[in-house]
Structure formats: C-alpha cells, structure tokens
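**Student:** have a look at this prediction, sequence included:
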Amino acid sequence: MTPSSPSSQPGLSAPLWRLLQATASAVQATRQGQSLTAQLERVPQALRPGVQALSFQVLRQLGRATALREQLAAKAPPPAADALLCTALALCWNDADAPYPIHTLVNQAVEAARQQRQTQAQSGFINACLRRFMRERVALVASTDPNPVAQWNHPRWWIERLQADHPDHWQALLHMAQQPAPMTLRVNRQHHTVGAYQAQLQALGLPAKPVGQDGLQLSQAVPVHQLPGFAQGHVSVQDAAAQVSARLLMQGLDTQKPWRILDACAAPGGKTGHLLELCPQAQVLALDVDAQRCERIHQNLDRLGLKAQVKAADAGQPGTWWDGQAFDAILLDAPCTASGIVRRHPDVRWLRRPTDSAQLAKIQAQLLQTLWPLLAEGGKLLYCTCSVFKAEGDETVQAFLRRNTNAALRPSPGHLIPGQTPKGLVVEDNQLGEHDGFYYALLEKRRV
C-alpha cells in the first residue's frame, strides 16, 4: 500500500521534494563515478534513511528510467536536471512498486526542481516531460521493453559479459541483482550453537532459518541492536557466501593449534573474526591498505572479544610488513569489481566500466604471485572475490596454476552463483539460502 501523502511514511518528517533532491544528487554523483556509500554519508542524518531507500530503488531502475527519458527528450538536459528527471521516472514508471502515488511523485519532483538553483531553469521542462509521461505511460514503457538495458537495469556490456560467462544462469543473476538482500547472521560458536541462537531469535519474534554451518537468515531485517548479544559479540552480520571462506581455509586443520594466518585484504574484519572464532589460538595478521578501514577491523574484533595483529599496509608490498616467517594459511579476498554484491550496492553496476574487470584481474594475479612465496610448504591459500565475472575467478586461477607447478587446486566451490546449488562445500546438507555472488579457489603448496 502506497503512502497517501509526501510525509506519511514512518519516521519521515521532511517534505518529499527534499528527499528527491538528495536522491537525485546521489544519482548524479554515481553517474560521475562517486560511490553511493560516500554520498549517503554526506546526507543529513534525519534524511538519510529515506534518501537511502529511494536511492536504492532508483539505481535498481535507472536503466529503465534513462530509456524513458530518451523517449521523452532525445537530448539530455543538464546533469542535475537529468538526474532529477530520471529519479522521478525510476520511482513512478511501475505503479505497483511506486513508493508514493504517481501524481504525488510528479508534483514533488517539479517542486524539487523549482527549489534548487541548479534545476530551476529546467523546472518547466521537467514538468512537461513528467506530465507527458503520466498521459502516455503505457505506450512509453512498452516502447522501452525491447531495450535490454531498460529490461535488466544493467549496462549493456555487463549483460553481455554475464551471457558469455554464465550462459545458463545469466538471467537468474540479473534478476537476483534486483532483489533486496536478506539479513544473514553468523553465530559465534564460542558462545552459542546455531540452534540455541535461533531459539533466542524465535522467542523475540524473529524467525530465521539455518544457512551454511554457522549462519542464520532472518525472515526480515532488523537493526543490529535488536539482536540478542550483538554488542557482546555473540553474533555478526555476514552474507552466507562470505561465511564460506573461514570454514574452507581451516578445514582439515587442528583448530587448537596456533597457526600463523594472513588475512591479506581484511577490512572490515568479518572474515578475520570468523577465522578467530573457529581457531582462537591462531596468530592472525590482518592487513588493509587503508588506515581508516583498519579501525573497522579493530572495532569488529573488540566487539567479538578477539585479538589479531592489524597493520595498515599494502599486501602487495611484503617487504614493508612481513617478518620473514612463513604462514600456514593465507586468505586473499582480492580487490574486484564487486559484481556479485550489486543487490547490496546497486550503484556498482553504474560505476564499473568494461575494462575494470581485466585491470582488477591483473592486480589479483599480482597479489597471488606475491603472496605465494610467503606460504609454508603444505600450507593453503584461499583466493576469493565477490565477483561473478570469470576474469576475476577461473581465468585468474588457471593462469596462476600454469605458472606455479608447486600449486594444487583443492576441492573448491568455484563460482557461487545466487540461486544455484553450491558445489564442493564442507557440508552439503545445509545450503546457503539466498546469498551474494562469490568465487572461491583453495590452493595448496605442494611439498617438494
């Protein structure tokens, strides 16, 4: 049921035109290459929840909105006006999903244009386009249906790459990217079994189903302060696919031994914490190139009551941080396009460029090659990315194996595709539920 007035949504006292202005500003910044996360941090706290919700919806429908704007005006207006017009079109092209009545959205979008210096001169143009859209909506939407960018709300190159990489699953991947991500928890086994924590949630009216070996997927997302024991480290928020990493790297190891483990690109520390939950005696070195992001690692570990050595350093420059002692295990969650987590970060699809995947694959290959000598014989390195592009998965690993004859690929999930049955996991009878797209390859250094 849609709200009946611009300020009738719970917790939103600001007029809708202000929310639309801030949302359009975020859309314009995304088009100019700035992340939505950074934009939302600049939005006043009182407006942020509403702007985030609207921004997510707009960015998930921006392909359709842009195609509609091209039908209404072949020549794009100035960037600020175009962003506002496309914001309105994204929110009202499908009345079943519109967060407000369409006439309200149109009126408030025109008011937003009038109230802002950058768009005042185009307010009449925006008004004319949106009034025409209201009159001819069915025909205009139908005219954009054959356009794959409008149909799938991803750049054309992205669609074509998924078709080539995953010919049997590309449609499912694009459909999944449009769905809101579920809230998945990782239960800290140092405090509870999964079943015991599930019972606590159930007692609070928060039903959840088990996923993976340590996870619970909530039926409905809630603020973390509502999770019992969250502040005490009893549970963390982590996607089910991301929870695979620690279990996969540690399988077969005696978790009571003080293994030397490197978490090479560790921020914000979710995987670091999971490693230490499973192996509290481990000597973990967690690296991240960004000192501010290292603070996030510290905060997460402090909440969990765990200790690791955290360094702000470039994993690709071991001469600046390595003590010369080999690691028993290395986790390399390499920089990537993040093409597997677009439902959580809908701006990513519009930020990435066709050449990004190949450039990032080179960085991934360099990190693999640089860190491999730091691994002890018989040790294991887990390479993973939150990408569904094969250039950042299978292709990188196969090239590495050809160059390094002392490397063996152990049973690994490979590409974890949302909606598909995972393969090669430690436990096969407890699937991952709804999860992000990931790639995993477990590499073992042969003993010479």
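**Tutor:** Perfect, thanks for sending it.
**Student:** from now on I want contacts and neighbour counts done on CA atoms only, so please keep to that.
**Tutor:** Fine.
**Student:** looking at this structure, which helix is longest?
**Tutor:** helix 123-144 (DSSP state H).
**Student:** that helix: which residues count as buried?
**Tutor:** Burial within helix 123-144, assessed by neighbour count using 16 or more other C-alpha atoms under 10 Å, is assigned to 123, 125-127, 129-130, 133-134, 137, 140-141, 144.
**Student:** alongside the first one, take a look at this:
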Amino acid sequence: MVPAALAPDSLGWSLLLAARLLARVDGGQSLTEALVLLEGQIPAARAAALDVVYGSLRQFGRLEFLLGRLMTKPLSHRETDGLLRAALYRLESRPEAVHTVVDQAVKASGELASGVFKGLVNGVLRSYLRQCESLLSALANDEVARYQHPRWWLERLRRGYPQQWEEIVAADNAPPPMSLRVNRRKGTVADYLESLASASMSAQAVGDWGVRLEHPVPVDALPGFFEGRVSVQDLGAQRAAALLAPANGMRVLDACAAPGGKTAHLLESADIDLLALDVDAARARRIGDTLRRLELTAKLAVGDAAQPADWWDGQVFDAILADVPCSASGVVRRHPDIKSLRRESDIRKFARTQALILDALWPLLKPGGRMVYATCSVFAEENAGQIDAFLVRESGARRISQEQWLPCAASDGFYYAVLEKIA
C-alpha cells in the first residue's frame, strides 16, 4: 500500500521501496528473498526501485564510506540507513536532479520510524552536496570504497589473479550482459537471430547455442520465450552441457539442479534419462516450471546431494553434473547483495560442503563415466584446489580438463573440471 504522502509513481515511493529492500539485505536476507516486497507494485515503481537497489548494492564500500564521513556514528535504524544509501546512489547517478532527490528522500523518510529521522536525512544529503568534491577526493584513497568489494575479497583476488584482479573487480561492478540459449529442438540459432532482427533487437551468435543481446530486454519481449524457443542463460553457464557431452540413451544426474537452466540444456542436447535433484523443495519446483515452458521431461527429486541414501535407487549414472553450492563470487554482478552478505569464513564452509558432495556422488558414477564439477566461483579453494584434494582422496578419478572463466564483458565467472572414473 502506498502512503498518502507519496504517489505510486513518485521517486519518493521508489526510494522508500529501495530502502526497505536494502534494510532486509542488511539484516541478512538475500535480495532474491527480499524481492517479495515488490509484489503488487506498479511496473514503473518496481523498475525504479530495482534500479536503485542494484546500483546501491553494487556500490558496496563507496556508500558505506560516504555515510561514514557524513555521520558521526552508524545509524541503527536499518530502513533509514537504507534510504540514505539509496538517496546517495541516486544523487551520484542522477546529478542533474539533486534537489528533487533530496526533497523526495525527505518525504520518504517521513514514512519511517514515525518521521523522527526526517531532519537527519535532510541534513546528511545536503552535507553530501556541500562536501561532494572533498568526499570524492578522499574516497579515491580508500580501496574498499574505490573498488567496491570487501577487503578480504580484494586480497583473495590479488593473490589468485595478480595480473587480472582489477579487471575482475571492474566486471563485478558493471551491469551484466544478457545472453540467451536457443532451444535447438525448436529452431536454429540463425532462425532466432532473424526473429530478433524482426523485433528490432540487435544480437550476435556465440557458439552453437548462444546469442548475446546488444541491450538487455524483459523476457516477455523475447520472441517465442513463452513457447520455449529460447532461455536466458549466461554464456559461461552454457559450457556445462558441452563438457558433460550427453549422448542419446544415457542415464544422467544433475545434482543441485535448481532453477533448471543446465538441466534444460542437457535435455535439449540429447534424448537422455535425467534425474534433476535439489535440496530445496521450493527451488526444485522452479525446475518443473522451466521444463514445462520448454516442453521437456525429467525425473525430479528433492534431496541432499551429499546424502544419496535418501533418494538414489541404486542404479549407476553414465554422467553426473555436480553444480555445487559455492560463494557465487563469479556472478556477483547479477547478485550484488553477495558483497554485503558473504564472509570470508563462508568460503571454508562451502569448500567442506563441496567435498562432501563430491565424495558422496562419485560412487554413483559408473566406471568410464564422466562427472563435471561446476561452480560459479573465482576462488581457488572452491575450484582447482577442491579438485586437487579430491584426486588425492580418490585414486580412481582422473581429471580430463579444467577451465576457469573470469567475469568479463561477455560472461560471468565459472569453474569447470571434467573427471573420468577409471576404476
């Protein structure tokens, strides 16, 4: 419900929505979970709020630095703190409308905490406008503010990629590209490029399945999306099916499968008997939604990949895709809340989970079978380091290949290792 003081299409209402979303993330909720707050909002308000939220979260460190200089102590009221971050982002991204932003942010603050922070919001934003030049000069000397990543994250990137870390950071801070996977059961890449051209959308083919759009568009604008002609999938994510290389008649396991993009790609690639598994029942339902849109069929199961006794029928698989839980450090530009939510200690926790899944799934693979281990991480502990340790534990495994994709203009960050069971 929109407060009487704010119109549903006003900047103030969008800033208020953004503030509430940012407060939920600050409280530990993922942005994906928090977005339920936008249900029922008019499209213009939703789009404006999302623009501010994504921009504010991408500027992790920068906005924190500015507030640290503009306030004598941190603000305990999360929604007002979120409002200040949202308004500062808007002031920086739309400098031609600074007075409107301040006015609308103050009006929005009147709907929070009974309006007790209106004076503070007004004072902080006007102080920013007065001190902007000196603040931005000081900001350049603070690496967390400058690079907009947690300090521990920057240190890991420097160690792992001494020549490339700044390029990775720049890609992380930019809006992501929009790439598509053509369902070749319903047409060719060339056919789909013609459909895009007819809809006045510029795009180029990438590989056997992929199309990269020049400009992102809503999915309902994509020709044939609801008829299953195409799916939105990053070019790096499309690599999984090619590496697993399913052939007709194979029995395949897609572990940790939700929301089903890689599952669908495998099914589009060959006529296979596929089991799609995920530990989260709600996310597993999304696999079914994906497959129905594409008119594909698979067996779906809810279960922990590290506990096969709860769901496995005892028949070995010809191939296994182990797309394991990870830090998601390679897709942070799509999920910028990760910068705020992730802690360095989480990497070790993910690594332990990944090892458990690898050890549990390996006995389910037939001799001569292939497993593709996948993450959307750029941290070696979850990637090559994880596979190195697994190969020490498992003498019957051989690493055929590995690939580390780094975030760039064309794709997100992924790691793939192809393993063969030799005994």
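**Tutor:** Good, I have the coordinates. On a predicted model such as this, the values are computed, not experimentally measured, just so you know.
**Student:** can you classify the aligned residue in structure 2 for Val110 of structure 1 by secondary structure?
**Tutor:** Aligning on TM-score structural alignment places Val110 of structure 1 opposite Val106 in structure 2. Assigned by DSSP: H, G, I helix; E, B strand; the rest coil, the conformation of Val106 of structure 2 is helix.
**Student:** okay, now Val106 of structure 2: neighbour count?
**Tutor:** 24 (other C-alpha atoms under 10 Å).
**Student:** was I right to think it contacts Val121?
**Tutor:** Yes: assessed by C-alpha atoms under 8 Å, Val106 of structure 2 is found in contact with Val121 at 6.1 Å.
**Student:** can you add distance to Ala53 of structure 1 and give the buried residues of helix 123-144 of structure 1 back as JSON lines?
**Tutor:** Output for these, formatted as JSON lines (distance: C-alpha to C-alpha, whole Å):
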{"residue": "Ser123", "distance to Ala53 of structure 1": "24"}
{"residue": "Phe125", "distance to Ala53 of structure 1": "26"}
{"residue": "Ile126", "distance to Ala53 of structure 1": "23"}
{"residue": "Asn127", "distance to Ala53 of structure 1": "24"}
{"residue": "Cys129", "distance to Ala53 of structure 1": "24"}
{"residue": "Leu130", "distance to Ala53 of structure 1": "22"}
{"residue": "Phe133", "distance to Ala53 of structure 1": "23"}
{"residue": "Met134", "distance to Ala53 of structure 1": "23"}
{"residue": "Arg137", "distance to Ala53 of structure 1": "24"}
{"residue": "Leu140", "distance to Ala53 of structure 1": "26"}
{"residue": "Val141", "distance to Ala53 of structure 1": "23"}
{"residue": "Thr144", "distance to Ala53 of structure 1": "25"}
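**Student:** next one: Ala34 of structure 2 from Trp405 of structure 2, what distance?
**Tutor:** 29 Å (C-alpha to C-alpha, to the nearest Å).
**Student:** so for those two, which residue has more residues nearby?
**Tutor:** Trp405 (19 against 16).
**Student:** and the more buried one, what does it touch?
**Tutor:** Neighbouring residues of Trp405 of structure 2 by C-alpha atoms under 8 Å, 6 or more residues apart in numbering: 236, 378, 412-415.
**Student:** mind checking which of these are in strands?
**Tutor:** In strands, defined here by DSSP state E, the members of these are 414-415.
**Student:** of all pairs in the contacts of Trp405 of structure 2, which one is the farthest apart?
**Tutor:** Gly236 and Val378 (12.6 Å; C-alpha to C-alpha).
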